[in-house]
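In: Coordinates for the following, if possible.
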Amino acid sequence: MTTLSETTEILRDLIAFPTVSTDSNLACIGYLADRLERAGARVEVYQDDTGAKANLWATLGPDADGGIVLSGHSDVVPVADQDWTSDPFVMDERAGLLYGRGACDMKGFIAAAVSMAPLYAARDLARPIHFAFTHDEETGCLGGQALVTELQNRGYRPAMALIGEPTEMRIIEGHKGCFEYSTHFHGLEGHGSGPDLGVNAVEYAVRYVSRLLELKDKLRHRCPPDSQFEPPWTTINTGALIGGVAHNVIPGKARVDWEMRPVQKSDADFVKEDLHHFCTHHLLPAMQAVDPSASIHTEVIGEVVGLEPMDQNAIRDLVVELTGANATDLVPFGTEAGLFQQLGMDVIVCGPGSIAQAHKPDEFVSLDQMVQCLSMLEKLGDKVSA
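Out: You can find the predicted model right below:
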């Protein structure tokens, strides 16, 4: 078995790369590519249009269809304004816990997967094992969307994918989608003493948020009777309302950042159609009665499909066997899993650490969870060996 100490050293190296989504991940991807190449993997790196971000795709074993993908995202959320007790980009081991930004979300799994590469390379693999490490999962799964398009264009056809997001090593076979938007309001600035002479973008943004709250309540009544999610209905969250410059200035611009997590496609269609009608027939006529150039524009940050539970799921059954689990579960948070499922793969989510630690100060993954993950991955190598 790959030693835990080797894996924690890889994790230490990965945490040291400050791969916040706003910044480049190229150094981290280069490090992973080097380790996988030295293990004998065939490595491909796909840069995005900016040249500052990249996805990694690597393969061990035969050049054939039907392989297994081990997938993780290299980016992490920011640490600004968080109260850490240690440097977030220097791994700190205390009382059996490994602290650092990305420790559980999700560099712990990436470290475990990469540490297994030499072991896999030494086996006579009957099926390929692929490594997929992406950029910008935290900002709309942009890297994952680009990667699955690349795989489709190149004709790669893996059969299964294991997404190593933190689940406390529980097997997750379904989750909601994650649709993120920024709605921009452009009004007309003016002096606060003459409110009828301007178009107050913040006030119209507030009315938009009020509509989101109404839709939030309506979605509860659209809940599918057989929904297994918690909560079982589609949710909406308003993440930010930004606008205004001073007490006595009519704000000409405002922005609402919001998301929904649909349990069914019809809910997403319902919300988008309602908001389009509300803006077209209510908000915009009132805004343009004062200033014909006033506008509302919704920017799609990301529309990432959910992971649909399937009756037949080979990777679920395999990992149940490997781990001895006697149950599977669903979660409300989103991952890249649905993207791989759209390519025709059987997919689950299973990885070390808890989502309760993700995105928080003093993020950590436990050594016990890492041991469980390594054990699963080693047994996976046994299963796919000839």
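In: make it CA atoms for all contacts and neighbour counts henceforth
Out: Will do.
In: So which residues of the chain form helices?
Out: Taking DSSP state H as the test, the helices found in the chain are 4-15, 26-38, 108-115, 117-122, 142-154, 201-220, 265-278, 284-288, 314-323, 337-342, 367-383.
In: Tell me which of the ones you listed sits nearest to residue 47.
Out: Closest to residue 47 of those is helix 26-38 (C-alpha to C-alpha; 8.6 Å).
In: one step back: now render the helices of the chain as CSV, adding distance to residue 185.
Out: Output for the helices of the chain, formatted as CSV (distance: least, C-alpha to C-alpha, whole Å):
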stretch, distance to residue 185
helix 4-15, 39
helix 26-38, 35
helix 108-115, 41
helix 117-122, 50
helix 142-154, 25
helix 201-220, 6
helix 265-278, 14
helix 284-288, 10
helix 314-323, 45
helix 337-342, 31
helix 367-383, 46
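In: ok, and which of those helices has the densest surroundings?
Out: With neighbours taken as mean count of other C-alpha atoms under 10 Å, the helices of the chain reach their highest mean count in helix 108-115, at a mean of 26.
In: pretty sure residue 315 contacts residue 161?
Out: Yes - using C-alpha atoms under 8 Å, residue 315 makes contact with residue 161 at a distance of 7.1 Å.
In: shared neighbours of the two, anything?
Out: 346-348 (C-alpha atoms under 8 Å, 6 or more residues apart in numbering).
In: Return the subset of the residues you listed lying in strands.
Out: Counted as lying in strands by DSSP state E, out of the shared contacts of residue 315 and residue 161, are 346-348.
In: before we go on, could you also do this sequence so I can check it against the first one:
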Amino acid sequence: MRRDSLTEGRSILGRSLAESGAMAPEWQEAFDAVPRAAFLPDVVWAFDMDTGAAVEADRRTDPTAWQRYVDQDVPLVTQWDDGAGEGPGGEATSSASMPSVVFRMLADLDAHPGDSVLEIGTGTGWNAGLMTHRLGHHTVTSVEVDGEVAAAARGRLGAQGLLVTVLTRDGTEGDPPGAPYARLISTVGLRRVPTVWLEQVSPDGLIVAPWGTHYGNGDAVVRLRVSDGGACASGHFTRPVEFMKLRAQRRRFDGHRAYVPDGLGGADRSTTDVAETDVLGADRYDVRTFASGLRVPDCYQVRAAARDGHRPVWFYGLGDRSWACVMFHEGRTTDVWQSGPRRLWDEVASALGWWREKGEPGYERFGLTVTDDGGHRAWLDDPDDAWPV
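Out: Okay, here's the model as predicted:
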């Protein structure tokens, strides 16, 4: 492939990121100097967020197609099943995030040349490389739990002359010897912010991370300001995203039959007038789903495909064996079954009603406060009016 062809696609992507506002002007030089392609393996899978389909691209057999995907604003899967899988069919466990997501999160981080940054989730190493180019050599320490992924990132960063410390360890530990850091950024999705991270960030420093609940797989970027000597960190969410989860915090679910071994018999039955769209949302990033997760803790939602005009949606309590099933029917009343000590459907319906009463707030009105005793409290507009999550 000719060099002008190699750079043309990247230039188009760079202009698109700049014109859309995803990439702030101060990151343009790093984008130009640190090519995404230099941090990717020969085989990647372009991931369609809407359909879940993954398209393989192999640089060795079709370099043109490989480069075309690299220069698009799409996530690229680089590992399946923690390295045990060879392609789609399993679980995607490492990737190169969408460039627009990368640069929006870097803008949220608000790091300046000379600032020290702790990154959780090295992945390909591109994010660490971008930060190092702008902030300076030896300013970035990156933690990666997967030894093979970490080794590959070290090699790619070294080949680009970027001096980054890459540590192989569980990201929940952070990096105590290197603390305090001015900034901490996580490139893996969280369900709890480890309290040691608060200790490892300087007073008034920032933690930027994708955070969500076990209700669904979606996350939202939270921007936490550390205060009180690391005793507290609090801030607003900025936008919805979806990241692969920190391995130590992946959802633990015992399976449907552990909850419903004998079918729907014996459960309490009722009906509801809550619309299917309210429960499922208009798209994968619908704030209604996020808000429901904040208001209905320790609950996992599973959406079945519609079939013959019927669609069941299941809710499972993660702290007990409570469950609920809502069966939407085309053209007739929606049926509800509930069982266990929690009335999970009642909780979900109440959460949706609360969201409407509050004026249907978007992501940016919600916030999170984390304390050094492990407490997590969500809030809407006012941190002083928070509830546990």
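In: quick one: TM-score?
Out: Comparison of the two superposed chains (TM-score structural alignment, normalised by the length of structure 1) gives a TM-score of 0.28, and 189 aligned residues with a C-alpha RMSD of 7.3 Å.
In: about what we covered before: can you add neighbour count and distance to residue 268 of structure 1 and give the shared contacts of residue 315 and residue 161 of structure 1 back as JSON lines?
Out: Formatted as JSON lines, these follow (neighbours: other C-alpha atoms under 10 Å; distance: C-alpha to C-alpha, whole Å):
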{"residue": "346", "neighbour count": "24", "distance to residue 268 of structure 1": "24"}
{"residue": "347", "neighbour count": "30", "distance to residue 268 of structure 1": "23"}
{"residue": "348", "neighbour count": "32", "distance to residue 268 of structure 1": "23"}
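In: between those residues, which is nearest residue 54 of structure 1?
Out: Once C-alpha to C-alpha is applied, the member of those that ends up nearest residue 54 of structure 1 is residue 347, at 23.0 Å.
In: That closest one: what's its closest spatial neighbour, skipping adjacent residues?
Out: Closest residue to residue 347 of structure 1 apart from its sequence neighbours, by C-alpha to C-alpha, 6 or more residues apart in numbering: residue 161 at 4.8 Å.
In: doesn't residue 131 make contact with the one you found?
Out: No - if you go by C-alpha under 8 Å, residue 161 of structure 1 and residue 131 don't touch, sitting 9.7 Å apart.
In: Residues that sit against both of those two, list them.
Out: By C-alpha under 8 Å, 6+ apart, residue 161 of structure 1 and residue 131 have these common neighbours: 69-71.
In: want to throw the residues you listed into JSON lines with distance to residue 239 of structure 1?
Out: Shown next, in JSON lines, are those (distance: C-alpha to C-alpha, whole Å):
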{"residue": "69", "distance to residue 239 of structure 1": "33"}
{"residue": "70", "distance to residue 239 of structure 1": "31"}
{"residue": "71", "distance to residue 239 of structure 1": "28"}
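In: Show me these that map onto strands.
Out: Mapping these onto strands (DSSP E) picks out 69-71.
In: So which of those residues is surrounded by the most neighbours?
Out: Neighbour counts for those (other C-alpha atoms under 10 Å) peak at residue 71, which has 27 neighbours.
In: what residues are up against that residue?
Out: Applying C-alpha under 8 Å, 6+ apart, we find residue 71 of structure 1 in contact with 110, 131-133, 161-164.
In: Max pairwise distance over these: which two?
Out: 110 and 161 (13.9 Å).
In: quick check, nearest of the ones in strands among the shared contacts of residue 315 and residue 161 of structure 1 to residue 92 of structure 1?
Out: Closest to residue 92 of structure 1, out of all of those and judged by C-alpha to C-alpha, is residue 348, at 30.0 Å.
In: so how far is residue 178 of structure 1 from that closest one?
Out: In this view, residue 348 of structure 1 and residue 178 of structure 1 are 17 Å apart by C-alpha to C-alpha, to the nearest Å.
In: Then residue 317 of structure 1?
Out: Separation of residue 317 of structure 1 from residue 178 of structure 1 (C-alpha to C-alpha): 26 Å.
In: one step back: dump the contacts of residue 71 of structure 1 to CSV, plus distance to residue 214 of structure 1.
Out: Shown next, in CSV, are the contacts of residue 71 of structure 1 (distance: C-alpha to C-alpha, whole Å):
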residue, distance to residue 214 of structure 1
110, 41
131, 43
132, 40
133, 39
161, 38
162, 37
163, 35
164, 36
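In: which one of the residues you listed sits closest to residue 92 of structure 1?
Out: Using C-alpha to C-alpha, residue 110 is the member of the contacts of residue 71 of structure 1 that sits closest to residue 92 of structure 1, with 17.8 Å.
In: What sits closest to the closest one if chain neighbours are left out?
Out: In space, residue 110 of structure 1 comes closest to residue 72 once its chain neighbours are excluded; the distance is 6.0 Å by C-alpha to C-alpha, 6+ apart.
In: Name the single longest helix found in structure 2.
Out: helix 3-20.
In: Which positions in it come out as buried?
Out: 9-10, 13-14, 16-18 (16 or more other C-alpha atoms under 10 Å).
In: What is it packed up against?
Out: If you count contacts as 3 or more C-alpha pairs under 8 Å, 6 or more residues apart in numbering; DSSP states H and E, helix 3-20 of structure 2 packs onto helix 28-33.
In: Would you check how far apart the residue nearest to residue 110 of structure 1 and residue 132 of structure 1 are?
Out: Residue 72 of structure 1 sits 6 Å away from residue 132 of structure 1, going by C-alpha to C-alpha.
In: So for the two, which sits in the more crowded spot?
Out: More neighbours surround residue 72 than the other of residue 72 of structure 1 and residue 132, with 28 against 22 (other C-alpha under 10 Å).
In: The more buried one against residue 111, yeah?
Out: No - using C-alpha under 8 Å, residue 72 of structure 1 is not in contact with residue 111; the gap is 9.8 Å.
In: re earlier: between the shared contacts of residue 161 and residue 131 of structure 1, which is nearest residue 303 of structure 1?
Out: Distances from residue 303 of structure 1 to those, taken by C-alpha to C-alpha, are shortest for residue 71, at 19.5 Å.
In: packing partners for the strand or helix carrying residue 277 of structure 2?
Out: Assessed by DSSP states H and E, residue 277 of structure 2 sits inside helix 276-280. Contacts defined by 3+ C-alpha pairs under 8 Å, 6+ apart place helix 276-280 of structure 2 against helix 287-295.
In: which helices and strands sit right next to the helix it packs on?
Out: Counting by 3+ C-alpha pairs under 8 Å, 6+ apart, the packing neighbours recorded for helix 287-295 of structure 2 are helix 276-280, helix 344-357.
In: ok, back up a step: out of the ones in strands among the shared contacts of residue 161 and residue 131 of structure 1, flag the one nearest to residue 211 of structure 1.
Out: Using C-alpha to C-alpha, residue 71 is the member of those that sits closest to residue 211 of structure 1, with 37.7 Å.
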